[in-house]
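> got a structure for you, letters missing:
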């Protein structure tokens, strides 16, 4: 079985700190961030016990592609990708909210709606909607950014501004960027025969400007439907064929796990891990339209360290 990178402990020249997130390890070097997309996988805000081979590479390369494809909309943090699992960029002061945008009623929003909820993050929803139904216009349903091990919490635009998390003027810019990025992602997805259903964006500030940070339009942060057959499945009330991490959540839920206290993560057999890896490769190839070129996994940490050091030496 291929190796998976689940932990990193680098010490780069000039390093001033490191943050270990759910799936990414972020190293600070002056005004630079070295973000390593590990093979860890999380669901329901819980990091699962086994890594998924090539997952980090896929997410990093998808994010790099979409950051480049949207750099005319707003500035973003990316400077270079010196390794298949690494992006280096400018260090921004991040906003403590995630901008989630939804074009269809599904996932957690549908689960809430089905239970009787008719307002999500201050956005009122009409009665009579069905699962996977398209909204007249995309809606923004922000969340707070939780620390590792804690759950992100839904929050309204009004509460964000009232609590001083983001100023009214800056929130207007985040909203504008969010909708424009989503429109661009929707266009690119349509060219691939896909529907961009929902996604999240994170922003920060650098040198007085608002920057797009972190990943965008990856299957970890986004949900895609296949366009072909969408309408027919919707009319019949059938599940949509989709590209997202939802299949992992569904496997967990089918085995009695939703991240709640007292619940135990089901056993991740080699067969399960390999299956998830293969699904991620399918996601990569469908989203990008490119064949996935597996990087050498003989010694991932050594490879990353060498590539990052070479990049830093050229700056």
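Great, that's in hand. Fair warning: this is a prediction, and the values are worked out from it, not measured in the lab.
> C-alpha from now on. contacts and neighbour counts both.
Will do.
> What ranges does this structure have for its helices?
55-69, 107-114, 157-162, 168-191, 230-236, 246-254, 270-288, 300-313 (DSSP state H).
> any chance of those helices in TSV, plus mean neighbour count?
Formatted as TSV, the helices of the chain follow (neighbours: other Cα atoms under 10 Å):
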stretch	mean neighbour count
helix 55-69	22
helix 107-114	16
helix 157-162	15
helix 168-191	17
helix 230-236	13
helix 246-254	15
helix 270-288	17
helix 300-313	14
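> Can you say which of those helices is nearest to residue 149?
Between residue 149 and these, the tightest spacing by Cα to Cα is seen for helix 246-254, at 16.9 Å.
> what's the angle from the closest one to helix 107-114?
Helix 246-254 runs at 50 degrees relative to helix 107-114, counting by axes from the mean of the first three to the mean of the last three Cα atoms, to 10 degrees.
> circling back: with distance to residue 17 added, can I get the helices of the chain in a markdown table?
What follows is those, written out as a markdown table (distance: least, Cα to Cα, whole Å):
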| stretch | distance to residue 17 |
| --- | --- |
| helix 55-69 | 21 |
| helix 107-114 | 34 |
| helix 157-162 | 28 |
| helix 168-191 | 28 |
| helix 230-236 | 46 |
| helix 246-254 | 32 |
| helix 270-288 | 31 |
| helix 300-313 | 16 |
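> One more to weigh against that first structure:
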């Protein structure tokens, strides 16, 4: 996967929208996305910023466009399971969406014992309040997917696991809504698992976010993207697992692993990420796009004046 265009694209990564658009509209920035609130509608632009361990660290060429296009692919593939917030595309990295009341928890669904779930399990801790059977191995597949919710922390802080029982006890989500969300999350994960399997990929785990609009639960934010999900290559999983080796991965775990090898896990000063690591991370993102969608990625956003395009759309919609 050479993707020689990344050498050009790294020189024009998109840091994000300015705090205020030329038309005067204010921009609210998260770790990766920039949002303009137009009342009933939000305009969401996905930058090339990359975060790991809840810290914004650098930019990755084509990342925002990849994330936006992968999310749109999955929103289209899952609209029969649950309605989503998408209204229309504005640019290759920007969409207009329905404004929903966001649920105060993220819904993580896990198909395999890996990542933070494995670290908790190895330390003898329950995973989001779930006691797992003894004797499980790292990267082992669960018989049925697990829902392991987490809190939504402020930027710069860490999300924390929370059990379904605690969500209901604290009154964070209405019980009927939570029941709908859990059923939808499992259905979404199974759809993603089946689609990825046809492309030779394993959907390992993922994060969903949900919102409420007019009493209806909506799927919002992003779906099965390299930022919200882990993917492994299916053809080598069994062999790697039996050998006790890490699966071959297709996601930003490459960057997380590079950071951990440098001794960084979110605390203290982050190491500077060299261009070769940024480009290799971009290759993983583009490869994920092509692996998931079965189509060739052609960069469109790099030569676009994103600020002008979003500004023009906002002026039209106000």
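Ah, there it is. This one's a predicted model, so the numbers in the text were calculated from it and none came from an experiment.
> For residue 16 of the first structure, which of the helices of the first structure is the nearest?
Across the helices of the first structure, residue 16 of the first structure has its closest neighbour in helix 300-313 (14.6 Å, Cα to Cα).
> which position in the first structure aligns with residue 70 of the second structure?
If you follow residue 70 of the second structure across to the first structure using TM-score structural alignment, you land on residue 62.
> any idea how far that match lies from residue 289 of the first structure?
Residue 62 of the first structure sits 11 Å away from residue 289 of the first structure, going by Cα to Cα, to the nearest Å.
> so who does residue 91 of the second structure touch?
With Cα atoms under 8 Å, 6 or more residues apart in numbering as the criterion, the residues that contact residue 91 of the second structure are 301, 306, 309-310.
> what's stretch 252-266 of the second structure in contact with?
52-55, 226-227, 230, 270-271, 277, 281, 284-285.
> Tell me the one among those nearest to residue 172 of the second structure.
The shortest gap between residue 172 of the second structure and any of those belongs to residue 54, at 22.3 Å (Cα to Cα).
> Under the alignment, what does that closest one map to in the first structure?
Aligned against the first structure - with TM-score structural alignment as the criterion - residue 54 of the second structure pairs with residue 45.
> Would you agree its match is in contact with residue 147?
No - with contact defined as Cα atoms under 8 Å, residue 45 of the first structure does not count as touching residue 147 (9.8 Å).
> Based on its surroundings, how many neighbours for the match of residue 54 of the second structure?
Residue 45 of the first structure sits with 17 neighbouring residues when counted by other Cα atoms under 10 Å.
> that older thread, of all the contacts of stretch 252-266 of the second structure, which comes closest to residue 131 of the second structure?
Distance to residue 131 of the second structure, by Cα to Cα, is smallest for residue 230 among these, at 22.5 Å.
> can you give me the strands for the stretch 1-150 of the first structure?
For the stretch 1-150 of the first structure, applying DSSP state E, counting those that start in this stretch gives strands covering 15-20, 24-29, 32-37, 42-43, 46-47, 78-83, 86-90, 93-94, 97-104, 119-120, 123-124, 134-140, 143-144.
> just the angle between the third one and strand 24-29, please?
With the same axes, to 10 degrees as the criterion, the two stretches strand 32-37 of the first structure and strand 24-29 enclose an angle of 160 degrees.
> Could you find the residue nearest the spatial middle of the first structure?
Geometric centre of the first structure, nearest residue: residue 221, 2.3 Å, by Cα atoms, centre = their mean.
> which residues touch the equivalent of it over in the second structure?
The criterion is TM-score structural alignment: under it, residue 221 of the first structure has residue 228 as its aligned partner in the second structure. Residue 228 of the second structure is in contact with 206-208, 222, counting by Cα under 8 Å, 6+ apart.
> Same list (those) but as CSV, adding neighbour count and distance to residue 182 of the second structure.
Below are the contacts of residue 228 of the second structure laid out as CSV (neighbours: other Cα atoms under 10 Å; distance: Cα to Cα, whole Å):
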residue, neighbour count, distance to residue 182 of the second structure
206, 23, 13
207, 24, 12
208, 23, 10
222, 22, 17
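> who touches both of residue 45 and residue 147 of the first structure?
Taking Cα under 8 Å, 6+ apart as the contact definition, residue 45 of the first structure and residue 147 share no neighbouring residue.
> what lines up against residue 140 of the second structure once you look at the first structure?
In the superposition onto the first structure, residue 140 of the second structure corresponds to residue 133 when matched by TM-score structural alignment.
> With residue 241 of the second structure instead?
By TM-score structural alignment, residue 241 of the second structure lines up with residue 234 in the first structure.
> Residue 111 of the second structure now?
In the first structure, the residue equivalent to residue 111 of the second structure is residue 103, according to TM-score structural alignment.
> Can you get me a residue count around residue 55 of the second structure?
Applying the criterion other Cα under 10 Å, we find 17 residues in the vicinity of residue 55 of the second structure.
> And for it, nearest residue in space, chain neighbours not counted?
Of all residues not flanking residue 55 of the second structure in the chain, residue 156 sits nearest, at 5.8 Å (Cα to Cα, 6 or more residues apart in numbering).
> now that neighbour: how far from residue 271 of the second structure?
For residue 156 of the second structure relative to residue 271 of the second structure (Cα to Cα), the value is 16 Å.
> now residue 48 of the second structure
In this structure, residue 48 of the second structure lies at 18 Å from residue 271 of the second structure, with Cα to Cα as the measure.
> do the same with residue 297 of the second structure
30 Å.
> now swap in residue 138 of the second structure and tell me
For residue 138 of the second structure, the distance to residue 271 of the second structure equals 28 Å [Cα to Cα].
> Look at those two and report which has more neighbours.
For residue 138 of the second structure versus residue 271, neighbours defined as other Cα under 10 Å are more numerous around residue 138 (19 against 12).
> Now do the contacts for that one.
Listed by Cα under 8 Å, 6+ apart, the contact partners of residue 138 of the second structure are 113-114, 118.
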